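Asker: Next one to model:
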Amino acid sequence: MHATGARTGEAHSGAPASRRIGPYVLLTSLDDPHTRIPVPERRYIARSDDGAHTVLLGTPLPGADHEAFLTEADTSRYLLGQFMAPAAACSAPGEGAWHTRPYLPALPLPTALAVHGGPLPERTVRALGAALAEALIVVHGQGLAYAGVSPAAVLLAADGPRLTCFGAVRAAAPEGAARSGLPGLEPGSLPPEQAAGGLPRPLGDVYALGATLAYAATGYTAPESDELPPALRTTIGRCLSRDAGARPQLAELLQAFAPFPSDAGQTTGAAALLGPGWLPSRVIAAIAHQSAAVLAADISRATVPASRQD
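Answerer: Predicted structure coming up:
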């Protein structure tokens, strides 16, 4: 049952020396290629020509539909919620396709497992589950299905996770077309009904959330049941049901990961789990190292013309 996963690895530090995309100079790739977890887009940390703005910049994978990529990025601008990372700017018509969001020191979930040296602690997985459930409740309340939840879509920051890669499934294939095996899609995170070409729906997001949490807890998106932590086994297992109707509602998941306290004056929901120590120390150290390296990056000599998009 195991899908592609990685238990160990090294954080990626290579920079695409002085490359430019649009008005931005690329400082480094965001994703660690050693984890072998598919990412639905190419992602970089980049800085504006004047040095005033540092951003996370995404571009389509080779062969991807650029128009669909930009449509999904533009739609993401309207997403609400603390744990979202919507696009802030997109390329103009006639340019190579790209979008940006403000830079936040953060590691992709697969990189965090690599840095930590294996699956994340149960406390971290619970906090992640609560925060992502809250995020998806807001998205579904806006009448949308996220259709892009996967391990690589989740960035871990000191104050909580952020969801990226909005609409990855829709961008990969049109309605009715089988989506399995397409570049950038992590197969274990793809709900079976969507793999067959079905329309992305909220309960598909629940399946993808379960796969993402399974990855955080075990290093695999489709582990055997007994590989999951006992306290999370039933909840995550229900999310991964092939029968969409058997999957839990997001409000039920939020209660399972972050039970409401008996004292109404206490913090509730994901916020109760995202205090100091929610991330392992090695992950916090790697985030701090990334932040320091980005602050120290010098683009004054970057004069290479803007790169051509694939």
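
Asker: going forward, measure contacts between C-alpha atoms and count neighbours the same way
Answerer: Will do.

Asker: got the residue ranges for the helices in the stretch 151-300 of the chain?
Answerer: 168-172, 192-195, 202-218, 230-239, 250-257, 281-296 (DSSP state H, counting those that start in this stretch).

Asker: got JSON lines for those, with distance to residue 90 and mean neighbour count too?
Answerer: As requested, the helices of the stretch 151-300 of the chain are exported to JSON lines (distance: least, Cα to Cα, whole Å; neighbours: other Cα atoms under 10 Å):
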{"stretch": "helix 168-172", "distance to residue 90": "16", "mean neighbour count": "23"}
{"stretch": "helix 192-195", "distance to residue 90": "27", "mean neighbour count": "20"}
{"stretch": "helix 202-218", "distance to residue 90": "25", "mean neighbour count": "27"}
{"stretch": "helix 230-239", "distance to residue 90": "34", "mean neighbour count": "18"}
{"stretch": "helix 250-257", "distance to residue 90": "31", "mean neighbour count": "19"}
{"stretch": "helix 281-296", "distance to residue 90": "22", "mean neighbour count": "16"}
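
Asker: one more to put side by side:
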Amino acid sequence: MQQPRRTSARQIGPYTVITRLDPTGPGALPVPERRFIARTAEGDRTSVVSVPLDGVDSARFLVEAQAARCHLGPWFAPVTEYAEPGVPAWCARPYVPAVPLPTALAVHGGPFTGETLRALGLCLAETLATAHASGLTYAGVSPAAVLLAGDGPQLTCFGAARAAGPDGQPRSGLPGLEPGSLAPEQATGGRPRPPGDVYALGAVLAYAATGHTVPDREELPSLLRSLVPACLARDPAARPRAIDVLQTLAPSTPGTAPSPTVIDPGSREFPLPGRVIAALARQSAEVLAADLPLPTGS
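Answerer: Coordinates of the predicted model:
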């Protein structure tokens, strides 16, 4: 996370920006939204506030923001506020200390392994399976859409592919869409459907395990060596369902049914590497200590 600054008192709706959430510059992965950590003037709410990228239709952005008020389980970050029509578009989610997956890998010093990978896959597959069972297509899964918090991932950027470009028009090359996470049928303008979410899930797991979204099979750990290529199949009909991914990743012991999660729902302990946990603690302290200027007229 960038260091909070006392200058640059940008206002987004009722919020004053503390800092930008995502890294920028050469090598940074595309992010479908501009995301900021921001606080209301009264100090009663700190949120992750998103605004559309240049070139994204604000009306479509707000439609997806309103749809993202749904509840898809503990690993989804729902939108709780959004702009009224007629003013610059924005939406907000409650803030918890969290870093985007690309930042987490950079802090960790390389890809994730072992139970961190399994837990990440389980949580994201559970969220997508819940969405698909509700008749929803997420259409926004990518490495940058995953925020890692102390108690697990938070999936954001709901509907990013739909907001970026309407059905029937190619989405390949549009700003904010990570090409390795965009299913071929969506890249050519097809309507987002659940198999496209599974493709994106495979790309995210590949990224978490190797540092890029389109790996060679030999680069993948044994846990993902068969699963990720199946998710990344060019034919949507050949991909597993999200519930299949969940069942494949769930650990089991002989004579018992697979567990749906490796995380105790009561403790919500997520196996994050130590350097990522330290980064979350630093971010929390910096946000709490941020000295924001008073609004004009105060």
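
Asker: Let's have the helices of the stretch 151-300 of the first structure in a markdown table, adding distance to residue 132 of the first structure.
Answerer: Converted to a markdown table, these look like this (distance: least, Cα to Cα, whole Å):
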| stretch | distance to residue 132 of the first structure |
| --- | --- |
| helix 168-172 | 17 |
| helix 192-195 | 20 |
| helix 202-218 | 8 |
| helix 230-239 | 13 |
| helix 250-257 | 9 |
| helix 281-296 | 19 |
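
Asker: wait, which of those helices is closest to residue 117 of the first structure?
Answerer: Minimum separation from residue 117 of the first structure across those (Cα to Cα) falls at helix 281-296, 9.0 Å.

Asker: Which stretch of the second structure lines up against that closest one?
Answerer: Using TM-score structural alignment, helix 281-296 of the first structure corresponds to residues 274-289 of the second structure.

Asker: For the lengthiest helix in the second structure, name the packing helices and strands.
Answerer: When the second structure is parsed with DSSP state H, its longest helix is helix 114-133. Here helix 114-133 of the second structure touches strand 152-155, helix 194-210, helix 242-249, going by 3 or more Cα pairs under 8 Å, 6 or more residues apart in numbering; DSSP states H and E.

Asker: average gap between it and the first structure?
Answerer: Compared with the first structure after the fit, helix 114-133 of the second structure shows a mean deviation of 0.8 Å (mean Cα distance after the TM-score superposition for the first structure).

Asker: so where is that helix in the first structure?
Answerer: Under TM-score structural alignment, the match for helix 114-133 of the second structure is residues 122-141.

Asker: Just the residues contacting that stretch, thanks.
Answerer: Under the criterion Cα atoms under 8 Å, 6 or more residues apart in numbering, residues 79-84, 145-146, 160-161, 163, 202, 205, 209, 213, 216-217, 229, 250-251, 253-254, 257-258, 269-271, 273-274, 278-280 lie in contact with stretch 122-141 of the first structure.

Asker: In that stretch, which residues are buried?
Answerer: 122-140 (16 or more other Cα atoms under 10 Å).

Asker: Could you pull up the residues touching the aligned partner of residue 219 of the first structure in the second structure?
Answerer: Residue correspondence to the second structure (TM-score structural alignment): residue 219 of the first structure is matched to residue 211. When contacts are counted by Cα under 8 Å, 6+ apart, residue 211 of the second structure touches 105, 110-111.

Asker: Filter those down to the ones in helices?
Answerer: The helices, defined by DSSP H, take in residue 105 from the contacts of residue 211 of the second structure.

Asker: quick revisit: now the angle between helix 194-210 and the longest helix of the second structure, please.
Answerer: Counting by axes from the mean of the first three to the mean of the last three Cα atoms, to 10 degrees, helix 114-133 of the second structure lies at 170 degrees to helix 194-210.

Asker: Kindly confirm whether my reading is correct that residue 287 of the first structure touches residue 106.
Answerer: Yes. Here residue 287 of the first structure reaches residue 106: they are 5.6 Å apart, a contact under Cα atoms under 8 Å.
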